[in-house]
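Trainee: Show me the folded form of this:
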Amino acid sequence: MQLLFYKYQGTGNDFVLIDDREETFSKNDTKLIARLCDRRFGIGADGLILLQNDNMTDFKMVYYNADGNESSMCGNGGRCLVAFANFLGVIEHEATFIATDGVHFAKIEGEEVLLQMIDVPTIEEHRTYVFLDTGSPHHVQMEEALQTLDIQAVGAAIRYGAPYHEDGSNVNFVKQLSDDAFAVRTYERGVEAETLSCGTGVTAVALAMHHLGKTTKNEVNLETQGGRLRVSFEKNGLGYKNIFLKGPAKQVFKGTLSWEL
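Mentor: Below you'll find the model as predicted:
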């Protein structure tokens, strides 16, 4: 096989991006996608994203986790895809695109991509955590000993445990740094490990912290292992609207893959 691919990253959350406007990629080949994302036998990435044509918007986003399965929305992946679409000349500085959770608006400002996320109508508040869906399901809980926490063990136990079980949830651990800043570490389902950053995850954290009264700000800084992201939002009854995920999205390299998988 011969495959032209591009590698992008957004605060360390990295993706294999493929221009599939002619729809030639074997998108149902789970083993192929997992192999491409493998960091030893393939290109290496947290996920793979196809850019396809769409009749109603500028393009379509099709996202796969590193395990090869098509998955729910990926915020950093969406921002990287917008930068990729700009690189390809599909868009200039603004875009609308369709993803698994609906239509998104985005714009490019300098080196940053600002991505509008879906509205979040409700947040579930529990004794030790909150749960919300920002395009992907997210468990959010506070952890003072954030840097020494065993993210792999604790994250996996929560991801597979009650009440999530087989469907699972992404798991975010949070430490407050100031009134408008929080440190975040995320265990991602599908990757089944900690990623350096998670866009839908930091979005969930920002909304959860505002919901819990940990911040009074409408724009929050999120410090991930891979860098800083910002999330702005408006309160809307019990939920939130006009939510934007903001941060860098950079092309790392491109290449041609030529081997039999």
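Trainee: Every contact and neighbour count from this point should use C-alpha atoms.
Mentor: OK.
Trainee: any idea how far the strand or helix carrying residue 247 is from the chain center?
Mentor: Under the criterion of DSSP states H and E, residue 247 resides in strand 239-248. Per C-alpha atoms, centre = their mean, to the nearest Å, the displacement of strand 239-248 from the mean C-alpha position of its chain is 12 Å.
Trainee: what packs against that strand?
Mentor: Counting contacts by 3 or more C-alpha pairs under 8 Å, 6 or more residues apart in numbering; DSSP states H and E, strand 239-248 packs against strand 112-116, helix 199-211, strand 227-236.
Trainee: Just want the angle from the first one to helix 199-211.
Mentor: Put simply, strand 112-116 runs at 70 degrees to helix 199-211, going by axes from the mean of the first three to the mean of the last three C-alpha atoms, to 10 degrees.
Trainee: Point out the most buried one among the helices and strands packed on strand 239-248.
Mentor: helix 199-211 (a mean of 27; mean count of other C-alpha atoms under 10 Å).
Trainee: residues in contact with the next helix or strand along the chain from that one?
Mentor: Downstream of helix 199-211, the next assigned helix or strand under DSSP H and E is strand 219-224. The contact list for strand 219-224 (C-alpha atoms under 8 Å, 6 or more residues apart in numbering) reads 11, 180-185, 196-197, 202, 206, 228-233.
Trainee: Let's compare: structure for the following, please.
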Amino acid sequence: MRIAFSKMHGLGNDFVVLDAREHPLPPLTGDVVAALADRHTGIGCDQLVLIEPSKVADWRMRIFNSDGGEVEACGNATRAVGLLIGGEVSLETLGGTITARPDPKGIAVDMGEPRFGWDEIPLAYAMDTLRMPVGWPLDEQELSQPVAVNVGNPHAVFFVDDAYAIPLADIGPVIETDPIFPERVNVNIAAVTARDAITLRVWERGAGITRACGTGACATAVAAMRRGLVDREVTVNLPGGPLVIAWGPDNRITMTGPASVSYTGSFDWGDYA
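Mentor: Next up, the predicted model:
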């Protein structure tokens, strides 16, 4: 059974997109996802995205990290799916229904309202989410007092002087799997460079360091806005390129940036199942 796919990316955060809107696919297990995502023996991607029919939106979008685990939301993947489908489209996700539409700067995505309650992140117990009273040792210093934000999936945002001076590959998995985050967490290392600019690196739970993370950009921008560090519209500069994040008076986040099709192809399902 041959399955068509589209290889897409948003600022280098890359996806294998499977379109099951008209023809259902066999059950998509974590092992199949991990095999397809393997960059040496599979197609290779940060996330696998499945588009299916929905009863509550135009279409349903399911997102799987490269380790096979399903996650609630992915901003870059939403832009990719928006580009693939075309026009304005509503998408059901595990993190809620979101919309995507064409924009002169690429694809604009309404990411919904951020959540800040400790039980909405979720955290293991009640605490201040604007300045979490926790820290992790890092060489001769401590990475501490992150902002916790849920934008469809959980994020911890740390503000530092130099985002590239932090050994993210070492500290990222430690924080991701800390028991204080019962559903694990995405780790954001950010440096505010102007009232309208942030430099950001992200360790994504289940995927590791990626060139861009849409929900991470949203979470970091909102975290900086809550602390009064930036204005209500900001450019978040990731290794893969910039995303524009606006937090409107209606409490909804809009993320705008590019998405691209790298190539299309097909594979034999039996080679990965």
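Trainee: Switch the helices and strands packed on strand 239-248 of the first structure over to JSON lines; also include distance to residue 218 of the first structure.
Mentor: Output for these, formatted as JSON lines (distance: least, C-alpha to C-alpha, whole Å):
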{"stretch": "strand 112-116", "distance to residue 218 of the first structure": "15"}
{"stretch": "helix 199-211", "distance to residue 218 of the first structure": "8"}
{"stretch": "strand 227-236", "distance to residue 218 of the first structure": "6"}
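Trainee: Doesn't residue 34 of the second structure lie inside a helix?
Mentor: Yes: assessed with DSSP: H, G, I helix; E, B strand; the rest coil, residue 34 of the second structure lies in a helix.
Trainee: thinking again about what came up before, pull out the buried positions in the helix or strand following the strand holding residue 247 of the first structure.
Mentor: Downstream of strand 239-248 of the first structure, the first helix or strand assigned by DSSP H and E is strand 250-258. Neighbour-count burial for strand 250-258 of the first structure, counted by 16 or more other C-alpha atoms under 10 Å, picks out 250-251.
Trainee: Give me the packing partners of strand 250-258 of the first structure, helices and strands only.
Mentor: strand 2-10, helix 75-88.
Trainee: ok, now with 10 Å
Mentor: Applying 3 or more C-alpha pairs under 10 Å, 6 or more residues apart in numbering; DSSP states H and E, one finds that strand 250-258 of the first structure contacts strand 2-10, strand 13-19, helix 75-88.
Trainee: before we move on, the earlier item: for the helices and strands packed on strand 239-248 of the first structure, which one sits closest to residue 259 of the first structure?
Mentor: Nearest of those to residue 259 of the first structure, taken as C-alpha to C-alpha: helix 199-211 at 32.4 Å.
Trainee: Now that closest one on the second structure. Mean distance?
Mentor: Here the mean offset of helix 199-211 of the first structure against the second structure after fitting is 0.4 Å, by mean C-alpha distance after the TM-score superposition for the first structure.
Trainee: Which stretch of the second structure lines up against that helix?
Mentor: Aligning helix 199-211 of the first structure against the second structure (TM-score structural alignment) gives residues 214-226.
Trainee: How much space separates residue 251 of the second structure from residue 29 of the second structure?
Mentor: Going from residue 251 of the second structure to residue 29 of the second structure by C-alpha to C-alpha, to the nearest Å gives 36 Å.
Trainee: Throw the helices and strands packed on strand 250-258 of the first structure into JSON lines and include mean neighbour count and distance to residue 61 of the first structure, thanks.
Mentor: Converted to JSON lines, these look like this (neighbours: other C-alpha atoms under 10 Å; distance: least, C-alpha to C-alpha, whole Å):
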{"stretch": "strand 2-10", "mean neighbour count": "19", "distance to residue 61 of the first structure": "15"}
{"stretch": "strand 13-19", "mean neighbour count": "24", "distance to residue 61 of the first structure": "10"}
{"stretch": "helix 75-88", "mean neighbour count": "25", "distance to residue 61 of the first structure": "7"}
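Trainee: Any chance of CSV for these, columns distance to residue 115 of the first structure?
Mentor: Shown next, in CSV, are these (distance: least, C-alpha to C-alpha, whole Å):
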stretch, distance to residue 115 of the first structure
strand 2-10, 12
strand 13-19, 15
helix 75-88, 6
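Trainee: Residue 104 of the first structure is nearest to which of these?
Mentor: Per C-alpha to C-alpha, nearest to residue 104 of the first structure of those: helix 75-88, 8.9 Å.
Trainee: could you give the angle of that closest one to strand 13-19?
Mentor: 40 degrees.
Trainee: now helix 75-88 of the first structure, how far from the chain's geometric center?
Mentor: 12 Å.
Trainee: what angle do it and strand 227-236 make?
Mentor: Using the same axes, to 10 degrees: helix 75-88 of the first structure against strand 227-236 is 110 degrees.
Trainee: how close does the counterpart of residue 154 of the first structure in the second structure get to residue 186 of the second structure?
Mentor: Under the alignment (TM-score structural alignment), residue 154 of the first structure pairs with residue 171 in the second structure. Residue 171 of the second structure sits 12 Å away from residue 186 of the second structure when distances are taken as C-alpha to C-alpha.
Trainee: Of these two, give the one with the bigger neighbour count.
Mentor: residue 186 (30 against 16; other C-alpha atoms under 10 Å).
Trainee: is it true that that one touches residue 158?
Mentor: No: Residue 186 of the second structure is beyond contact range of residue 158, at 11.0 Å (criterion: C-alpha atoms under 10 Å).
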